Structures are given as C-alpha cells and as structure tokens.
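> Structure here, sequence nowhere to be found:
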C-alpha cells in the first residue's frame, strides 16, 4: 500500500509542478479543470488534505484574483501531500485563508 501511495504522491507532485510552471499562461477554466483532476486523484487515494486544498483552489480559480489564490494554494501543496491528520488538513486550509486575506 505504501508504494502505491508513494506513486500517487509522485504523480500529484508532477501535476502540481506542471501547473505551477504553466499557471500564468493558463485560463481560469484550465486551472479549475487541472485542480479538479488533482482533487479527484487525491480523493481516491485518501489524501484528504490535498483533496481539500485542490477543491478550494479549483473553486478559487473561477473568481477574481485567481492567480494569487492559485499561487497561495500551490505554495501549500507539498505540506498537504505530507499531511496525515485532520488537524494538519485544517491547518493547511487556514494558512491558505490567512494568505488570501
């Protein structure tokens, strides 16, 4: 199980890296779609913090200021991939919310 979870984490890290390098050139709808795909993959793997962060990011991508929101979410994605507890999940989402306000 650990190996398959490591594989999912590596895949998500690659997707996030690709999004980070291309985010300034992507439309808000493209960012939304990519983050929603990341959300689905994280959800299937049980990576709840990453799923929550990707869900938030995909929603924020459709609002004004999406570039700032996407950057804030991507900055916390590595922490979300490593999170193991509900408390860590909440802390990551709180950190994003704090950066956006």
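Cool, got the structure. Keep in mind that what you see is a predicted model, and the values were worked out from it rather than measured.
> When you work out contacts or count neighbours from here on, use the C-alpha atoms and nothing else.
Will do.
> Relative to residue 58, how far out is residue 43?
Counting by CA to CA, to the nearest Å, the gap from residue 43 to residue 58 is 14 Å.
> Residue 50 against residue 85, yeah?
No: using CA atoms under 8 Å, residue 50 is not in contact with residue 85; the gap is 11.5 Å.
> quick one, which of these two is more surrounded?
residue 50 (31 against 12; other CA atoms under 10 Å).
> residues contacting the more buried one?
Neighbour list for residue 50: 39, 42, 43, 77, 80, 81, 89 [criterion: CA atoms under 8 Å, 6 or more residues apart in numbering].
> And here is the other one:
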C-alpha cells in the first residue's frame, strides 16, 4: 500500500472515529458496536492491525455492562492505534490492548 493510500485510509477512519465520539451519548449499544465493527473492517482492509484489534475489542464490549467506560477508553487509544506501524502491528496491538485492560481494571 502506498503512503498516499494509507494516509487517505487513516483520514477516512479518523472521520468515522470523530463521528462516533460526537454521537456516542445518543447511540444505543448495538449501534456503537456496529460503528466499531465498521472501523475494524476498514482497519483490516488497510492492514492497520493495532486499530483492528482495538475496534474489535470495542465492538464486543459495546454490548456488555459498563460499555460506556470501555468505549471511552477505546476511543482514547484510537489515535495511538491508528498511527501504529504496519511493520510492528502485532506488538503494537498487544501493547495497546494491554494498556486498555490495565486502565479498565
């Protein structure tokens, strides 16, 4: 993937994240999950494994009790995951998910 294509993908994903952040107080858990899953799909399509893992976590946790706190924490790590290098994707993904788990427990 070229740098321009990756830059464009990151911009589109940032727009989706911003929309979700703005609307989260008014969205039902299923819609939050659906939007997180859409972000996950875009991340997977563009090889952004750290973001894919984080969005997958968010999609599942949106349907659980205490979802607002989990989703807020996920959204706070989105930029970090979005900027993670595709070459160190597995390491970055695990580090971000570990930081999220520590924060929520």
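That came in fine, so what should we check first? Just so it is clear, the model here is predicted, and its values are computed rather than measured.
> Which of residue 43 and residue 58 of structure 1 has more residues huddled nearby?
residue 58 (27 against 17).
> Could you check how far the more buried one is from residue 5 of structure 1?
With CA to CA as the criterion, residue 58 of structure 1 and residue 5 of structure 1 are 23 Å apart.
> quick revisit: can you list the contacts of residue 50 of structure 1 in CSV and add distance to residue 69 of structure 1 and secondary structure?
Converted to CSV, the contacts of residue 50 of structure 1 look like this (distance: CA to CA, whole Å; DSSP: H, G, I helix; E, B strand; the rest coil):
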residue, distance to residue 69 of structure 1, secondary structure
39, 16, helix
42, 19, helix
43, 21, helix
77, 12, helix
80, 16, helix
81, 18, helix
89, 18, helix
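> and which of those is nearest residue 23 of structure 1?
The shortest approach to residue 23 of structure 1 among those belongs to residue 77, at 14.4 Å (CA to CA).
> Just confirm that closest one contacts residue 52, I think it does.
No: Residue 77 of structure 1 is beyond contact range of residue 52, at 10.3 Å (criterion: CA under 8 Å).
> which of these two has more neighbours?
residue 77 (22 against 19).
> What is the neighbour count of residue 19 of structure 2?
With other CA under 10 Å as criterion, residue 19 of structure 2 counts 12.
> what about it, which SS state?
helix (DSSP: H, G, I helix; E, B strand; the rest coil).
> ranges for the helices of structure 2?
For structure 2, applying DSSP state H gives helices covering 3-23, 29-45, 49-61, 67-82, 89-104.
> burial measure for the nearest residue to residue 32 of structure 2 once chain neighbours are set aside, as a count.
Using CA to CA, 6 or more residues apart in numbering and skipping the chain neighbours, the partner closest in space to residue 32 of structure 2 is residue 62 (6.2 Å). Close neighbours of residue 62 of structure 2, defined as other CA under 10 Å, add up to 23.
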